[in-house]
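1. no FASTA, just this:
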C-alpha cells in the first residue's frame, strides 16, 4: 500500500450519532490493492457453492440487522439488510455477478454478515458512515435509467465528498463507486452488531482475505476496525 492509501484508510470514520443508535456497531474495513477483476470463474463459483451449502437463513446476526433498520425508520421487509437479501436467494442460487463481487457475497452468506465492496479509485475524500440530512445525492438506476435520489433525513448512509455511496447502512450501493470490470483497488466493509463478537468479525475478515487471494493471488490487503464492541 502507498502512503496515500494509508492516509485514505486512516481518514475513514463513523459519526458518533451512529453509536448513539447502536453502540455495539463495528466496521471492519479491508483495503485491497492489485485485485484481478473479471467475470465469474471457477474460483468464484467454488466460493459461492460453499456458501450456499453452509448458509444459515435464521442467523441471530441477521435479526439484529433487521432491528437496526427499524431503529432508523427503514422497513426491513421492503429494504432488507444486504445479507438478509442474499440469504433469501440461496434456495434459487446466489447471483453470479463477477469474480470480486462473488467472493465477498460468498463470505457474507457463509458468515451471516453484511459486506460491501467499493472501487477506491472512484472515491473523493474519506469514507464515512453518517446519518443523512436528506440533501445528499445518490446515483442509481430507476426503471432502467440513471437517476439521482436522496436519502431520508436520519437514514444511515456511507458517503464521501461527492455523495452517498451506500444507502440504509448496507442496503444498496451507488453506481459511481461500485466494483466493475476495471476495478483493481477496492475497500470492503464488513458490518457487525451484537451478538456477533469481535472474534467472529475477525474470522469473517480472515475468510474474505482468503477468498480475495483465491481470486487475486497477488492482492495486498490492509485492514482497519472502526468502533468497539463485545469481545
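-> Cool, the structure landed. The shown structure was predicted, so the numbers you read here are calculated from the model rather than taken from an experiment.

2. every contact and neighbour count from this point should use C-alpha atoms.
-> Will do.

3. tell me where this structure has strands.
-> Listed in chain order, the strands of the chain (DSSP state E) span 13-14, 26-33, 115-119, 128-131, 138-142, 145-149, 156-160, 163-167, 172-173, 185-192, 220-226.

4. structure B:
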C-alpha cells in the first residue's frame, strides 16, 4: 500500500494551499502520435499568453503569487516555480518540446491554466510519498545530473523513504522517480496557493484527468488535499 501524505510541517506554512492529485493506473505512456502532442503543446502555449499580459514579467499575478510563496521557506538561489519556468520560455518565444505523453499532457494543462503541475512514476516510490519540509540530508539526484544535491533544512519538498523527489516544492524533479515511456502507474499533482483561483484549479484538475484517460488509457481518479484532508491512498 502506498499513500500520498501532506504533513503538518507543510500546512503550518501554507494552511490555505490545495494539492490536486490524479492517480492513473495501467496506462500506456509510449509515444505513438508525436504530432498530436506537439499540436497540444503549441495550442497551450498560445493560451498561456493570456496569463502574461503585464509589461513586467514578474508582476503577472500567476507568477507573483508563487514568488511570494517561495519566500516563505529556504530555497536554492534562483529557484523558481515550475509554472514561472514554463511561462518564461513561452514569453521568450521558446517552444516547449514533446517529452512523453504524460509530461506533454501535464505541461499543456500547466500552460493553459497557469498552475504548477508535475508527475512521478508510482512504481519507483519507496514507501509513501510526502509533501513536507526537508531535514536537509535527503538524497536528491536531479534530472540531467548524477550528483547528489540534497535540499536545505526547512525547504519544502516531495519525498519518499529513499530521499527527495522534487526540490523547492515544484522547482526541480529527481531522475529516480521521473515519468518515462515505460511508466505504467503515474502520480500527477496540481498545486494551488491563490485561494481566489479555486474554480480554475478545479477545472484544471478535471481536464488533466480527462486528457490522461482519453490519450493513454488506464483508470484514473482525482483527489484534492487540503488542511482538513491530508492524505490519499495511491495504490493498494
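-> Thanks, I have the structure now. Source: prediction; values computed, not measured.

5. picking up where we left off before, pipe the strands of the first structure into JSON lines and attach mean neighbour count and distance to residue 90 of the first structure per row.
-> What follows is these, written out as JSON lines (neighbours: other C-alpha atoms under 10 Å; distance: least, C-alpha to C-alpha, whole Å):
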{"stretch": "strand 13-14", "mean neighbour count": "18", "distance to residue 90 of the first structure": "31"}
{"stretch": "strand 26-33", "mean neighbour count": "22", "distance to residue 90 of the first structure": "25"}
{"stretch": "strand 115-119", "mean neighbour count": "24", "distance to residue 90 of the first structure": "16"}
{"stretch": "strand 128-131", "mean neighbour count": "20", "distance to residue 90 of the first structure": "29"}
{"stretch": "strand 138-142", "mean neighbour count": "16", "distance to residue 90 of the first structure": "25"}
{"stretch": "strand 145-149", "mean neighbour count": "11", "distance to residue 90 of the first structure": "28"}
{"stretch": "strand 156-160", "mean neighbour count": "24", "distance to residue 90 of the first structure": "26"}
{"stretch": "strand 163-167", "mean neighbour count": "24", "distance to residue 90 of the first structure": "23"}
{"stretch": "strand 172-173", "mean neighbour count": "20", "distance to residue 90 of the first structure": "19"}
{"stretch": "strand 185-192", "mean neighbour count": "23", "distance to residue 90 of the first structure": "20"}
{"stretch": "strand 220-226", "mean neighbour count": "16", "distance to residue 90 of the first structure": "29"}
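
6. okay, those strands in a markdown table with distance to residue 40 of the first structure next?
-> Listed next are the strands of the first structure as a markdown table, based on distance: least, C-alpha to C-alpha, whole Å:
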| stretch | distance to residue 40 of the first structure |
| --- | --- |
| strand 13-14 | 32 |
| strand 26-33 | 19 |
| strand 115-119 | 16 |
| strand 128-131 | 30 |
| strand 138-142 | 23 |
| strand 145-149 | 25 |
| strand 156-160 | 27 |
| strand 163-167 | 23 |
| strand 172-173 | 20 |
| strand 185-192 | 17 |
| strand 220-226 | 21 |
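
7. what range in the second structure matches stretch 100-114 of the first structure?
-> Using TM-score structural alignment, stretch 100-114 of the first structure lines up with residues 102-116 of the second structure.

8. and the contacts of the matching stretch?
-> Outside stretch 102-116 of the second structure, the residues that touch it by C-alpha atoms under 8 Å, 6 or more residues apart in numbering are 29, 37, 40-41, 44-45, 47-48, 51, 62, 81-83, 86-87, 98, 117-119, 170, 179, 188, 190-192, 200-201, 204, 207-208, 211-212.

9. pull out the buried residues from these.
-> By neighbour count, with 16 or more other C-alpha atoms under 10 Å, the contacts of stretch 102-116 of the second structure hold 29, 37, 40-41, 44-45, 48, 51, 62, 81-83, 86-87, 98, 117-119, 170, 179, 188, 190-192, 201, 204, 208, 211-212 as buried.

10. next step: these restricted to helices.
-> Using DSSP state H, the subset of these located in helices is 37, 40-41, 44-45, 48, 62, 82-83, 86-87, 201, 204, 208, 211-212.

11. list the residues that contact residue 80 of the second structure.
-> Going by C-alpha under 8 Å, 6+ apart, residue 80 of the second structure touches 67, 70, 171.

12. I should have written residue 116 of the first structure there, sorry.
-> Taking C-alpha under 8 Å, 6+ apart, one finds 104, 170, 173, 188-190 in contact with residue 116 of the first structure.

13. if I look at the residue nearest the centre of the second structure, how far off is residue 54 of the second structure?
-> Central residue of the second structure (C-alpha atoms, centre = their mean): residue 118, 2.4 Å from the mean position. Residue 118 of the second structure sits 26 Å away from residue 54 of the second structure, going by C-alpha to C-alpha, to the nearest Å.

14. just residue 20 of the second structure next, same as before
-> Residue 20 of the second structure is 28 Å from residue 54 of the second structure, by C-alpha to C-alpha.

15. same question for residue 173 of the second structure.
-> For residue 173 of the second structure, the distance to residue 54 of the second structure (C-alpha to C-alpha) stands at 29 Å.

16. counterpart of residue 159 of the first structure over in the second structure?
-> Under the alignment (TM-score structural alignment), residue 159 of the first structure maps onto residue 159 of the second structure.

17. grab the nearest non-local neighbour of its match.
-> residue 165 (4.8 Å; C-alpha to C-alpha, 6 or more residues apart in numbering).

18. check contacts around that neighbour.
-> Residues counted as contacts of residue 165 of the second structure (C-alpha under 8 Å, 6+ apart) are 140, 157-159, 173-174, 176-177.

19. equivalent analysis for residue 47 of the second structure, please.
-> The contact partners of residue 47 of the second structure, taken as C-alpha under 8 Å, 6+ apart, are 111-112.

20. switch to 10 Å and redo it
-> 41, 108, 111-114 (C-alpha atoms under 10 Å, 6 or more residues apart in numbering).

21. ditto for residue 221 of the second structure
-> Shown in contact with residue 221 of the second structure (C-alpha under 10 Å, 6+ apart): 21-25, 206, 209-210, 213, 234.
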